[in-house]
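>>> sequence first, predicted coordinates after that:
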Amino acid sequence: MEEYTDQERRSLMFACCAAAFITPLLSTMMNLSLDALGHEFSVGSHSLGYVNTAFLLASVIFMVPLARMGDIAGKRKLFIVGVATIAASCMLAPFSTEFWMVVVFWATVGIGAAAVACTSVSMISDVFDRGRRGWAIGINTTCVYIGLAAGPFVGGVLNDLLGWRALFLVILPFAAVAMFMISRFKHEISPCAGGRMSWKGSVLYGASVLLAMGGVINLPAAWAAASLVAGLILLVVFVRQQSLSEDRILDVRLFRNRMFSGSCAAAFLNYASSFAISFFMALYLQSLQGLSATEAGMLMLVQPAIQAFLTPYFGRRSDVVEDKRILPTAGMLIIAAGVASILCAQVDTPMWCVVATLATVGFGFSMFSAPNTSLVLSSVPPHETGDASAMIAVMRQSGMMVSMGIAMTFISVIMGSADNIV
């Protein structure tokens, strides 16, 4: 491992933490603005779901190819491009005059977020040794949760006072901090420098994700099932092509590692079962409970605040616990209990029950996220951390997209277009 000074490690950590803070902050702020977007552009809940799914779809499609590109061209360079893409999109989004423009800019933010996600955790894993890796990943994950915690309150206040367009401008100072701090980290990390990019593999992967996830989020439309099947078939073709090709974007042999594949599957199932909570909770609190965006944001603050507070502790514990599977497993069980409680929510459900449920989910996530990520990165050799980091992010984002797809299908089946929910 290359030697790094403490100052260089701090600069990298500050840069990655600032970037990690940006996307969840904007995502949760946008959730609190869905009601305002629906009224301004005259769209219903099913259409509003495309705001989140566009972001997730773009990030999943670009995540794996960008991870390979980072290994070849340099993770630091790709990180800078990702932050710049997010900043540029946030500068242009407030000028949107049509709903589709908001969706397009949000998708572009997803591309930038993919570049950040597949490089930041990987660089942290490369720079910090095994004894401090869980702690460092825990700090980075904490910044994600701080963004999630701040988003509902900041988004609610800005939405009530200045409107949804102001939300994008809040991101720019944090993007500037990330750019400044990464400029102080002079090392370029390119484990596959001189390698070649598999454009054929990139196209196959992107097409398979687009068709499969496009089918998921458009169920129960008649054509959606065919799209889903076609996407899964293309995914099999992609895996076969990658296993035979010398120029690959993903080393599919990683999935022979049971620890790696099991942890990735856990991440997918975890987020698939729980991500839509924030989407439904924002609409539930504002449309059914009659709360303002600010009031809803304050209540939704509970879950990420607990995650931000407890994640560093569980990150440190993951460095010293003998069986590293214990914490993620316990976290998933607690999350399952919280999700089951949310299913029982009614129009007249007391607010303390909602708060207790969100707190339960937050506790479970704090126990799951950093330990599971550390487990994935520790299960592969150093030159594979880029692929591993990208894959855990793909599983997380794919799970989120499936969660939103199930949510949108539920809305369509139960309420038709669901235009009357907003």
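That came through fine.

>>> only C-alpha atoms from now on, for both contacts and neighbour counts.
Will do.

>>> now Ser27: how far from Met401?
14 Å (CA to CA, to the nearest Å).

>>> with neighbour numbers in mind, choose between those two.
Met401 (28 against 22; other CA atoms under 10 Å).

>>> distance of the more buried one from Met69?
For Met401 relative to Met69 (CA to CA), the value is 24 Å.

>>> next: Ile406.
32 Å.

>>> more neighbours: the two, which one.
It is Met69, of Ile406 and Met69, that has more neighbours when counted by other CA under 10 Å, with 24 against 20.

>>> for that one, pull up the helix or strand it's in.
helix 45-73 (DSSP states H and E).

>>> what packs against that helix?
Counting contacts by 3 or more CA pairs under 8 Å, 6 or more residues apart in numbering; DSSP states H and E, helix 45-73 packs against helix 6-41, helix 75-92, helix 99-127, helix 199-218, helix 385-415.

>>> can I get the ones you listed in a markdown table including distance to Leu235?
Output for the helices and strands packed on helix 45-73, formatted as a markdown table (distance: least, CA to CA, whole Å):
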| stretch | distance to Leu235 |
| --- | --- |
| helix 6-41 | 28 |
| helix 75-92 | 26 |
| helix 99-127 | 20 |
| helix 199-218 | 5 |
| helix 385-415 | 14 |
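
>>> among these, which is the most enclosed?
helix 99-127 (a mean of 25; mean count of other CA atoms under 10 Å).

>>> next SSE after it?
helix 130-161.

>>> now do that next one against helix 99-127, angle only.
For helix 130-161 against helix 99-127, the angle by axes from the mean of the first three to the mean of the last three CA atoms, to 10 degrees is 160 degrees.

>>> next up, a structure to set beside the first:
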Amino acid sequence: MKPVIAERGEAVAERIPSVRWALASLSLSMLLPSLGTSIANVGLPTLAQAFDATFQDVQWIVLAYLLAITTLIVSVGRLGDITGRRRLLLIGILLFTLASILCGLAPTLWLMIAARAVQGLGAAIMMALTIAFVSETVPKAKTGSAMGLLGTMSAIGTALGPSLGGFLIAGLGWPAIFLVNVPLGVLSFVLVHRYLPADLSKGKANRTSFDTMGTLVLALTLSAYALAMTIGRGSFGPLNIALLLTAVFGAGLFVFTEARTASPLVRLAVFRNPVFSASLAMNLLVATVMMATLVVAPFYLSHALGLDQTLVGLVMSIGPVISILSGIPAGRLVDRLDASFVVIAGLVAMAAGSVAVAVLPGITGYIAAIAMLTPGYQLFQAANNTTVMADISPDQRGVISGVLNLSRNLGLITGASVMGAVFTFSSGAHDIAAAHPDAVHSGMRITFAVAAALIVVALAIATGTCRSRRALGES
């Protein structure tokens, strides 16, 4: 029996570093998409000058990337379930890396925008499949810690982008903000190929067909909604309304299509699960609120508190730094406590932080509020992601991860438009840049009062779901 025991011991010894390297590969796959967003934002003024283009035109460098992620993330998640997640993740990393090279070498703005759309496709694959892989590579008891680590890596990418982008542009020129992804992409490809579990081969009889019609309808629907929320710079004109109506019609058509498809892109039955539907709704509401901190805070800090751009950037970096520090502890807390309890605790902290932003005066009050709001967000994210992915069947992990990411992206898009509009309306000024400091301060208070109300709604959903689960458990 000794040789058998020795073999088992060796297997366990080999598995521990493998899990660590697998997590390293997933972490890098999560960092690159968030870095791809934040590092491009800081380069927009330089790119407008380099291509002799208007700011509205160069904004499509960011929009093309975000639109590709939003419209395709569910579809690529489902494609991974069908064709093999490791294979598709490698393709996604390759697309992201090659598109980064094209962006750095692009001779015209529109070629740059096209390359960014391809980069967004690669990012969508990486974001959808990274979370789906957690259940396959990490023991169930450590799922919360893994989700917290991925949240930390996403925060690092967001926080690192502006400073790294500014340094690269100043030292090497704007192509460097895209070419920096190339060595990271190569490293990510090697780690995924080496340490993530290989796809199980499926016979032709067991292969599921891909829902092309559902994919097309969903992509067009999400494109219409995203454009309705982003074009017009906060004002809702006839084009925005037409796009929004198109999105509503498209959503109905998508439901109709999926209900009559033998192999649907998304099984509509999953939305009858109250825990899953509640998690998506909460994810959307929370992302809407977090986007308000990015959209509204710079105007408040500069125009109401009178900080210069250097100080604004420094204060704005506090939130991402707190996210980096709190992500892993939040995940470990999820492993030790009931995930639904951690969701509620995170939302309570976010509600308190939102109220604090609205009522606490000055720069000290703002920092104190962010110090409550941001850890609450990390607690919620780690616990909510763990809850959603806990009992998903292996053949649905990719698409469910895609839907989870989609709800977050829709919240970010909605928050940028709706919370920005609330801020503008409540300040009583058509041009925030020219508004009186008191008006900006008033707009900030009202905006975060609305944000607190949205978190209270999410909290009501969480507590209601928790009670329902307990009732089912007792019965």
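Great, that's in hand. Note that this is a predicted model, so its numbers are computed, not measured.

>>> returning to what we had before: right, and the helices and strands packed on helix 45-73 of structure 1 - which one's nearest Ala150 of structure 1?
helix 6-41 (6.5 Å; CA to CA).

>>> check which helices and strands that closest one sits against.
helix 45-73, helix 99-127, helix 130-161, helix 166-169, helix 171-183, helix 276-283, helix 293-300.

>>> mind checking how far that helix is from the chain centre?
With CA atoms, centre = their mean, to the nearest Å as the basis, helix 6-41 of structure 1 stands 10 Å off its chain's centre.

>>> just want the angle from that helix to helix 130-161.
Going by the same axes, to 10 degrees, helix 6-41 of structure 1 makes 30 degrees with helix 130-161.

>>> enumerate every residue touching the aligned partner of Val255 of structure 2 in structure 1.
Matched by TM-score structural alignment, Val255 of structure 2 corresponds to Val239 in structure 1. For Val239 of structure 1, the contacting residues are Val252, by CA atoms under 8 Å, 6 or more residues apart in numbering.

>>> try 10 Å
Gly201, Leu204, Tyr205, Leu250, Asp251, Val252, Arg253 (CA atoms under 10 Å, 6 or more residues apart in numbering).

>>> before we move on, the earlier item: which neighbours do Ser27 and Met401 of structure 1 share?
Asn52, Phe55.

>>> okay, buried residues for stretch 238-256 of structure 2 please.
Applying a neighbour-count criterion of 16 or more other CA atoms under 10 Å, one finds Asn240, Leu243, Leu244, Leu245, Thr246, Ala247, Val248, Gly250, Ala251, Leu253, Phe254, Val255 buried in stretch 238-256 of structure 2.

>>> on that earlier part again, any chance of JSON lines for the helices and strands packed on helix 6-41 of structure 1, columns distance to Pro371 of structure 1?
Shown next, in JSON lines, are these (distance: least, CA to CA, whole Å):
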{"stretch": "helix 45-73", "distance to Pro371 of structure 1": "22"}
{"stretch": "helix 99-127", "distance to Pro371 of structure 1": "13"}
{"stretch": "helix 130-161", "distance to Pro371 of structure 1": "7"}
{"stretch": "helix 166-169", "distance to Pro371 of structure 1": "31"}
{"stretch": "helix 171-183", "distance to Pro371 of structure 1": "25"}
{"stretch": "helix 276-283", "distance to Pro371 of structure 1": "22"}
{"stretch": "helix 293-300", "distance to Pro371 of structure 1": "24"}
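
>>> which one of those lies nearest to Gly416 of structure 1?
Taking the helices and strands packed on helix 6-41 of structure 1 one by one with CA to CA, helix 45-73 is closest: 8.9 Å.

>>> ok now that closest one, how far from the chain's centre?
9 Å.

>>> next one: stretch 177-185 of structure 1
22 Å.

>>> which bit of structure 2 covers that stretch?
Using TM-score structural alignment, stretch 177-185 of structure 1 pairs with 187-195 in structure 2.

>>> average gap between the matching stretch and structure 1?
Compared with structure 1 after the fit, stretch 187-195 of structure 2 shows a mean deviation of 1.2 Å (mean CA distance after the TM-score superposition for structure 1).

>>> what residues sit buried inside that stretch?
Leu187, Ser188, Phe189, Leu191, Val192, His193, Tyr195.

>>> from those residues, pick the one nearest Ser442 of structure 2.
Among the buried residues of stretch 187-195 of structure 2, and counting by CA to CA, the member closest to Ser442 of structure 2 is Ser188, at 46.0 Å.

>>> that closest one reaches Leu32, doesn't it?
Yes. Counting by CA atoms under 10 Å, Ser188 of structure 2 touches Leu32, with 9.1 Å between them.

>>> for the nearest residue to Phe99 of structure 1 once chain neighbours are set aside, which residues are in contact?
Closest residue in space to Phe99 of structure 1, ignoring its immediate chain neighbours: Phe41 at 6.0 Å, by CA to CA, 6 or more residues apart in numbering. Contact analysis of Phe41 of structure 1 by CA under 10 Å, 6+ apart lists Leu48, Thr97, Glu98, Phe99, Trp100.

>>> neighbours around the third one, how many?
Same thing as Glu98 of structure 1. 10.

>>> cool, and the second one?
Applying other CA under 10 Å, we find 11 residues neighbouring Thr97 of structure 1.

>>> can you pull out the helices in the stretch 301-422 of structure 1?
302-320, 326-342, 351-378, 385-415 (DSSP state H, counting those that start in this stretch).

>>> and those: which comes nearest Asp35 of structure 1?
That would be helix 385-415 among these, by CA to CA, at 15.7 Å.

>>> just checking, what packs against that closest one?
If you count contacts as 3 or more CA pairs under 10 Å, 6 or more residues apart in numbering; DSSP states H and E, helix 385-415 of structure 1 packs onto helix 45-73, helix 99-127, helix 199-218, helix 258-274, helix 276-283, helix 351-378.

>>> tabulate the ones you listed (JSON lines), appending distance to Val413 of structure 1.
Putting those into JSON lines (distance: least, CA to CA, whole Å) gives the following:
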{"stretch": "helix 45-73", "distance to Val413 of structure 1": "11"}
{"stretch": "helix 99-127", "distance to Val413 of structure 1": "23"}
{"stretch": "helix 199-218", "distance to Val413 of structure 1": "11"}
{"stretch": "helix 258-274", "distance to Val413 of structure 1": "19"}
{"stretch": "helix 276-283", "distance to Val413 of structure 1": "16"}
{"stretch": "helix 351-378", "distance to Val413 of structure 1": "25"}
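
>>> quick one, which of these is nearest to Gly331 of structure 1?
Closest among these, once you apply CA to CA, is helix 351-378, at 4.2 Å.
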